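In: coordinates only, sequence not included:
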């Protein structure tokens, strides 16, 4: 099974100059913990709720003073729509992440989340193992 078979096609994203408040509201309304940062549909980075806590709140900055490009993680791990879902699960486990932008010819076309990998019975154990590794902070 390929990533394209399980990915979410409609993905909300923010521009590099998006405010922290805008990002947090998008996370809340979509019930997600990360938001891709894109320019012309090219993924520039990703922001997690943890990034907001550590790079803004814990750093003593004001939410008004920070924008997406200030706090985004630009060391991206992405997948293509044609990659096997097992590869996606392995990447999530290896890099301790729950969501991977799906990129085709340089443009973001979707996102695949850890939960998406459990849609097929055969992938339930693999997704569970990846989640366990992520939750425990295991490194391979």
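Out: Structure received. None of the values given here were measured: they were computed from a predicted structure.
In: all contacts plus neighbour counts: C-alpha atoms, from now on.
Out: Fine.
In: Which of the three states applies to the spatially most distant residue from the centre of the chain?
Out: Ranked by distance from the centre of the chain (C-alpha atoms, centre = their mean), the top residue is residue 60, with 24.9 Å. Here residue 60 is recorded as coil under DSSP: H, G, I helix; E, B strand; the rest coil.
In: Could you measure from it over to residue 53?
Out: Using C-alpha to C-alpha, to the nearest Å, one gets 10 Å for the distance from residue 60 to residue 53.
In: In three-state terms, how would residue 75 be classified?
Out: coil.
In: surely it meets residue 45?
Out: Yes. Residue 75 sits in contact with residue 45 when judged by C-alpha atoms under 8 Å, with a separation of 7.1 Å.
In: ok, structure two:
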């Protein structure tokens, strides 16, 4: 299975913000939309990504004043992305190795979706259930 299958199942809506927003803007959207990370866009290009972990770290270091800061002070600027053709196994390995929980999906230089570790785990569970069912059917027919 590939990332495109995950996007077909969950949808391709991506909540993003533009460069120049504040950490407060990010925190508000994270809370309202109940999401864990937001790509930060410079026009239609990904400039960075900021997660709830980044916001919490900023609060721990600087206190409430960090909420007034530009998002660029906390966001990760070197963003790990993948394509819709990336396999679920490849994506899982990438997320594990890099210790990340959110990966923007990019096709032709455009942001087309976002996948979380929860999406990947759900897909792998579904694949495992399908494999187990196929084995049961094979054994029953033998």
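Out: Yes, it's here. Since this is a predicted model, take the numbers as computed values, not measurements.
In: And the TM-score between these chains?
Out: Here the TM-score for the pair of chains, by TM-score structural alignment, normalised by the length of the first structure, is 0.79; 124 aligned residues with a C-alpha RMSD of 1.9 Å.
In: Who has more neighbours out of residue 75 and residue 45 of the first structure?
Out: residue 45 (23 against 9; other C-alpha atoms under 10 Å).
In: Map that one across to the second structure for me.
Out: Aligned by TM-score structural alignment, residue 45 of the first structure pairs with residue 48 of the second structure.
In: OK, contacts around its match?
Out: 39, 40, 41, 72, 75, 76, 77, 78, 79 (C-alpha atoms under 8 Å, 6 or more residues apart in numbering).
In: and if we set it to 10 Å?
Out: 18-19, 38-42, 71-72, 74-80 (C-alpha atoms under 10 Å, 6 or more residues apart in numbering).
In: what about burial for those, which qualify?
Out: 18-19, 38-41, 71-72, 74-76, 79-80 (16 or more other C-alpha atoms under 10 Å).
In: picking up where we left off before, my read is the match of residue 45 of the first structure is in a helix, agree?
Out: No. Counting by three-state DSSP, residue 48 of the second structure is not part of a helix but strand.
In: Ignoring the adjacent residues along the chain, who's closest to it?
Out: Once flanking residues are discounted, residue 48 of the second structure sits nearest to residue 77: 4.3 Å by C-alpha to C-alpha, 6 or more residues apart in numbering.
In: And the one you found, what's its match in the first structure?
Out: In the first structure, residue 77 of the second structure lands on residue 74 (TM-score structural alignment).
In: In this structure its match contacts residue 51, no?
Out: No. Here residue 74 of the first structure does not reach residue 51: they are 11.9 Å apart, not a contact under C-alpha atoms under 10 Å.
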